[in-house]
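Student: Prediction below, plus the sequence it came from.
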Amino acid sequence: DSTLLVERANGRPLIAVAALLQHSPVGLLASRQAGIAAAGDLAGKRVGTSYATENEILAFLAASALPSGKFEHLPAIGDARRALLAGQAEAVGVFIGDAAVGELVAGGDYLLLLPRSAAIDFYGMLLFTSESFLQAHPETVRAFRAATLKGLEYAFDHPEELVDRVFARYNTQNKSREQLLFEARQLRDLARPAGVASGAMSIARWQHVVDVYTAQGKLEPGTDLLGFVYDPDAGGLGPFVPWMLGGAALGLLLVALGARKFLASKA
């Protein structure tokens, strides 16, 4: 995800090749019974996060005029939904593609708050490589990127086939077919919003992520990440950037299933 920026700033020579999810799947699930109707209502309340949700949730709350100190932060909360249902927190960071989260929201007792509502808009799943691999194998990177994006498109255009395969072979969480279809639709909406090319990344979006991480102290002011973004037209680094199933399993299967279809068609 967008923490790839921090990894690079910390000395790992990583390159962002494509954004497989244009928007992050992170959201904040809150209890209506606790009087929560908007992010501002979390003042003085307990907010639980995991390692995977913490950065975006804290940035979202800060952008909603709730900096640290105005709420009780419960980091590394573990099972977020269980903590919320048990009354251990009034709101928890979750992945919006999780069918169980959708069912809680549909029940009416909980609402889902999205960081995008406060202009916190991170990329989700990213395809990435290292500088050394790109320099040594530029055509491999170009071909793998193209095959991966073709695979995603195929999977999103054939959700029934995708879910049938997951249901038959990879359903380790014993989810229903309807739950898997819900999660496939959620990932599709995050991966290809209207008007955005598959895999696209923009300078402005990455600048936004840099600004958020700088405000959190995770990046130095003026961090120079020149060459971080891959340019598929040039076949190398762009000149820019100065500046689960359960989500994850489904995402990987989207790539694997679709990319295999694409590569087989070329054989």
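Tutor: That came in fine, so what should we check first? Only a predicted model underlies this, so the values are computations on that prediction, with no experimental measurement involved. Numbers count the residues shown, from 1 in each chain.

Student: C-alpha only now, for contacts and for neighbours.
Tutor: Noted.

Student: roughly how far apart are Asp157 and His73?
Tutor: 40 Å (Cα to Cα, to the nearest Å).

Student: who has more neighbours, those two?
Tutor: Shown here are Asp157 and His73; by other Cα atoms under 10 Å, His73 has more neighbours (20 against 13).

Student: Next up, the contacts around Thr148.
Tutor: 255-256, 258-259 (Cα atoms under 8 Å, 6 or more residues apart in numbering).

Student: now with 10 Å?
Tutor: Listed by Cα atoms under 10 Å, 6 or more residues apart in numbering, the contact set of Thr148 reads 18, 20, 127, 154, 199, 254-260, 262-263.

Student: any idea whether Lys261 is helix, strand or coil?
Tutor: Applying DSSP: H, G, I helix; E, B strand; the rest coil to Lys261 yields a three-state assignment of helix.

Student: How about it, nearest residue that isn't a chain neighbour?
Tutor: The shortest distance from Lys261 to any residue other than its chain neighbours is 6.9 Å, reached at Gly151 (Cα to Cα, 6 or more residues apart in numbering).

Student: Test my guess that the one you found contacts Phe262.
Tutor: Yes. Using Cα atoms under 10 Å, Gly151 makes contact with Phe262 at a distance of 6.2 Å.

Student: Between the two, which has more neighbouring residues?
Tutor: Legend: neighbour count by other Cα under 10 Å for Gly151 and Phe262, higher for Gly151 (23 against 19).

Student: putting a second one here so we can go through both:
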Amino acid sequence: MKSMNFIGLFLLLITALLTSSIWTVPVNAHSGDVFEAYTSTPPTIDGVIDEDGREWAAASKVTFTMPEGDTTIYVMNDRRFLYIAAKVSDNSLDEVVNVGLDILTIDFDVRHDGEQFNVGEDTISIGARNRVGDGFVGPGLDILDDQQVDVDGMVGRIGNYNHFEILHPIDSGDANDIAAVYGSTIGARFIFFDESGSDKRTISVYPEGVSAQDADQSNWVDIVIVAPPDDGSGSSGSLGGSGLPVTEIGIVVVAVGWAAYIGWMIRKRRS
């Protein structure tokens, strides 16, 4: 009898846990604009966005307008790296060192809290003449250079477009970098520095309406780190790669358990 009472209490506990997991809504700390794509074939980081071929075909992308024309951002990840590219309409590639470089900067909301771009947040960049940057927000809220550079990238010019390509490890082990796992979400904003622009220096930001100077992260985009399709670790919400979500398995097990327990109670009362 005591063992059956214990089973009843156990079923109540599991039911409560499952109910809370079903009704828990994931926090979306940002604008709702989401980049989410996995690639099994990493792109060649050479300053040439081969969108008509195979390199960036799998990427999640968005096109918007900047002062000199259209710009397309591409985002995807594989097992190790986050890949970001941008094709920017521009009348030139400005590359005068110590005077003006065209630069793409990506700031990350590492904690995904949608609050402030604050101490410890990660920032990376790629500029003309293939100047890469790997930094973080320091104690004085200024950008400091990371001693461990975990960024690679190249810039090229094709026709009337500047091509920016950059990669960053999903988890480099560096305390000043993003540290993501499959299924996790990271906030981001993309800042474009154009040293000539429409005959003047311009700064453009995506998502639109976000300022490069504003520390508020609530309207930044979301980047979801996608698990490999063949990953059997359960990181994508599946158990053993069976395709049946863990929550659904739990519901079935608990339902069977309750049925058996109630059946036992009915039989005991009749006896």
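Tutor: Sure, I can see it. In this text the structure is predicted, and so the values were computed from the model without any measurement.

Student: Got a TM-score for the two of them?
Tutor: For these two chains in superposition, a TM-score of 0.23 is obtained (TM-score structural alignment, normalised by the length of structure 1); 110 aligned residues with a Cα RMSD of 6.4 Å.

Student: mind checking how far the residue nearest to Lys261 of structure 1 is from Ala264 of structure 1?
Tutor: Spatial separation of Gly151 of structure 1 from Ala264 of structure 1 under the definition Cα to Cα is 11 Å.

Student: so what sits against both of the two?
Tutor: With Cα under 10 Å, 6+ apart applied, the overlap between the contact sets of Gly151 of structure 1 and Ala264 consists of Gly258.

Student: Where does Leu18 of structure 2 fall, secondary structure wise?
Tutor: Counting by DSSP states H and E, the element that carries Leu18 of structure 2 is helix 2-23.

Student: Would you indicate which residues of that helix are buried?
Tutor: Of the residues in helix 2-23 of structure 2, those buried by neighbour count under the rule 16 or more other Cα atoms under 10 Å are 11, 15, 18.

Student: ok, now how distant is the last one from Trp258 of structure 2?
Tutor: Here Leu18 of structure 2 is placed at a distance of 14 Å from Trp258 of structure 2 (Cα to Cα).

Student: Over to Asp107 of structure 2?
Tutor: The spacing between Asp107 of structure 2 and Trp258 of structure 2, counted by Cα to Cα, is 50 Å.

Student: neighbour-wise, which of these two wins?
Tutor: Asp107 (22 against 17).

Student: helices and strands around the particular helix or strand that has the more buried one in it, which ones?
Tutor: Taking DSSP H and E as the definition, Asp107 of structure 2 sits inside strand 103-109. Identification of packing neighbours for strand 103-109 of structure 2 by 3 or more Cα pairs under 10 Å, 6 or more residues apart in numbering; DSSP states H and E yields strand 81-89, strand 122-127, strand 131-137, strand 161-169, strand 185-194, strand 202-206, strand 221-224.

Student: Tell me what angle that strand forms with strand 202-206.
Tutor: Strand 103-109 of structure 2 runs at 40 degrees relative to strand 202-206, counting by axes from the mean of the first three to the mean of the last three Cα atoms, to 10 degrees.

Student: which residues touch stretch 253-267 of structure 1?
Tutor: By Cα under 10 Å, 6+ apart, the residues outside stretch 253-267 of structure 1 that reach it are 20, 143-159, 161-163, 165-166, 170, 184, 187-188, 245, 247-248, 250.

Student: Quick one: end-to-end distance for stretch 46-60 of structure 1.
Tutor: Span of stretch 46-60 of structure 1 from end to end, Cα to Cα: 15 Å.

Student: ok, how many other residues are close to Leu74 of structure 1?
Tutor: Residues lying near Leu74 of structure 1 (other Cα under 10 Å) number 17.

Student: for the one 10 residues further on, same thing?
Tutor: Each residue near Leu84 of structure 1 was counted by other Cα under 10 Å, and the total is 21.

Student: I'd say it and Leu29 touch.
Tutor: Yes. Look at Leu84 of structure 1 against Leu29 with Cα under 10 Å: they come within range, at 8.3 Å.

Student: tell me, what's touching these two both at once?
Tutor: With contacts defined as Cα under 10 Å, 6+ apart, the residues adjacent to both Leu84 of structure 1 and Leu29 are 47-48, 90-93, 110.

Student: Understood, closing this out.
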